[in-house]
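**Student:** Structure, please.
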Amino acid sequence: MKGLRLPESMREELAKPHGKLYRGKGEKLLLEVEEISEAKPFCTVGDLVTASAIKVGLTPDLAVADGKTLREENVEFEQEAFDEVIETTNPPAHISCELISALLKALKLCEDGKKVLVFVDGEEDLAVVPLVKLLPLGALILYGQPGEGVVALKVDEEKKVLILNLLNKMEIIGECDELKYLLGGD
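**Tutor:** Next up, the predicted model:
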């Protein structure tokens, strides 16, 4: 598996919310996220956030999910809410070349007005990291903060610099064109 591996030393830093934390739980919490209305595109990472968004009529332009929450429970949501489903693989604590490729493909489809689900065999948690780098300014990523609520991460220049710094601290476990693009391209 080529891509990046998250070193143990970075886990704590990535566990912190990197956006505005909306505390609480349940679908209604998503209706409090003001940033959704002006976000283009609007993305979700995680099954509960994606399922909740769909339930309240806020189908994301791009969703990344793995069928589980907290690596255990199965979470079901309407995959029919999406125009396209892209399947990929990504092991825990990694950003695989396959995941990066799937995200790039999904973003192209989003540009064409399609709503896309990237379904990950493995773990999707770290998908937020490459998404910040790949998404345009003004995009919004919603992801769950376990036990606390939902984080609304608005993509801006500051976040892109922060994420590039984080990406460069991760361990490269095999190069691919997608990884070179992620680390150097814009």
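**Student:** C-alpha from now on. contacts and neighbour counts both.
**Tutor:** Noted.
**Student:** Strands along this structure, start to end?
**Tutor:** Per DSSP state E, the chain carries strands over the ranges 3-5, 20-23, 42-45, 62-65, 68-69, 73-74, 84-90, 94-96, 116-122, 140-145, 149-154, 171-172.
**Student:** now those as JSON lines including distance to residue 108 and mean neighbour count?
**Tutor:** Compiled in JSON lines, the strands of the chain are given as follows (distance: least, Cα to Cα, whole Å; neighbours: other Cα atoms under 10 Å):
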{"stretch": "strand 3-5", "distance to residue 108": "21", "mean neighbour count": "21"}
{"stretch": "strand 20-23", "distance to residue 108": "27", "mean neighbour count": "16"}
{"stretch": "strand 42-45", "distance to residue 108": "14", "mean neighbour count": "26"}
{"stretch": "strand 62-65", "distance to residue 108": "11", "mean neighbour count": "28"}
{"stretch": "strand 68-69", "distance to residue 108": "26", "mean neighbour count": "18"}
{"stretch": "strand 73-74", "distance to residue 108": "29", "mean neighbour count": "10"}
{"stretch": "strand 84-90", "distance to residue 108": "12", "mean neighbour count": "19"}
{"stretch": "strand 94-96", "distance to residue 108": "19", "mean neighbour count": "28"}
{"stretch": "strand 116-122", "distance to residue 108": "10", "mean neighbour count": "22"}
{"stretch": "strand 140-145", "distance to residue 108": "17", "mean neighbour count": "25"}
{"stretch": "strand 149-154", "distance to residue 108": "20", "mean neighbour count": "22"}
{"stretch": "strand 171-172", "distance to residue 108": "26", "mean neighbour count": "15"}
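**Student:** one more to put side by side:
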Amino acid sequence: MLTLPDDIRGSFKEPFGPVYTDAAALLSDAGRPVIAVGDVVTYHLRRAGHVPAVAIVDGKTKRETVDAEIREALADPEHRRDVENPPGALSESLLVALAEAVASDEPITIVVDGEEDLATLPAVLVAPDGATVVYGQPGEGMVRVDVTDDTKAEMRSLIERMDGDVSGALTALGVEATDESR
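**Tutor:** Below is the predicted model:
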């Protein structure tokens, strides 16, 4: 549905919020609900006693398979949604599953066949104001993104600069398209 063009890859080098190495400290600063993007982030939040409202995992960290301890800790077959999402892209199945998971009253784990690296963008867009999206910054820690009008505008701007059907992607998320994204 959407792919990341080379000219905006640099926009993802700097964290979108403060970086934490302590999950308990992050959780004390986080709004609710918490949406986690990444296996290691989800693992640390759960070990700190918090099951994210939505977790998006792909069985990998730094493009390598996560170890058995993390894989076993994240097994959640009762509340699992399986989607396909290629690297460097946002698929319709991921966007629809994300929108449905955020609207759910139960914690949902979205298991991605492919890659979940770009899921932070749509997660911020569909999360309610005051929520927190957490993702991993390789070699640094966990990034806390507070969901505000400003962060939603920043993520929308990045999505609108991606290649593909931006209007369709926003529709899949249940987010209103702007004139620029049509």
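**Student:** How close are the two chains, by TM-score?
**Tutor:** Here the superposed chains carry a TM-score of 0.86, computed using TM-score structural alignment, normalised by the length of the second structure; 173 aligned residues with a Cα RMSD of 2.1 Å.
**Student:** picking that back up, now the strands of the first structure as CSV including distance to residue 129 of the first structure?
**Tutor:** Rendered in CSV, the data for the strands of the first structure read as follows (distance: least, Cα to Cα, whole Å):
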stretch, distance to residue 129 of the first structure
strand 3-5, 11
strand 20-23, 16
strand 42-45, 10
strand 62-65, 12
strand 68-69, 18
strand 73-74, 23
strand 84-90, 13
strand 94-96, 8
strand 116-122, 15
strand 140-145, 10
strand 149-154, 11
strand 171-172, 14
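**Student:** Which one, of these, ends up nearest to residue 106 of the first structure?
**Tutor:** Among the strands of the first structure, the nearest to residue 106 of the first structure by Cα to Cα is strand 116-122 (6.0 Å).
**Student:** what's near enough to touch the counterpart of residue 60 of the first structure in the second structure?
**Tutor:** Using TM-score structural alignment to pair residues, one finds that residue 60 of the first structure aligns to residue 52 in the second structure. Residues in contact with residue 52 of the second structure (Cα atoms under 8 Å, 6 or more residues apart in numbering) are 33, 34, 35, 36, 42, 45, 46, 107.
**Student:** ok, now with 7 Å
**Tutor:** Neighbour list for residue 52 of the second structure: 34, 35, 36, 107 [criterion: Cα atoms under 7 Å, 6 or more residues apart in numbering].
**Student:** for the aligned residue in the first structure for the third one, what are its contacts?
**Tutor:** It refers to residue 36 of the second structure. Counting by TM-score structural alignment, residue 36 of the second structure lines up with residue 44 in the first structure. Taking Cα under 7 Å, 6+ apart as the criterion, residue 44 of the first structure is in contact with 50, 60, 62, 63, 64, 141, 142, 143.
**Student:** before we move on, what about residue 65 of the first structure?
**Tutor:** Applying Cα under 7 Å, 6+ apart to residue 65 of the first structure gives the contacts 45, 46, 47, 118, 119, 120, 124.
**Student:** Kindly recompute the last result at 8 Å.
**Tutor:** Neighbour list for residue 65 of the first structure: 45, 46, 47, 50, 117, 118, 119, 120, 124 [criterion: Cα under 8 Å, 6+ apart].
**Student:** nearest to residue 166 of the first structure, of these?
**Tutor:** Of all the contacts of residue 65 of the first structure, the one sitting nearest residue 166 of the first structure is residue 124; the distance, using Cα to Cα, is 17.0 Å.
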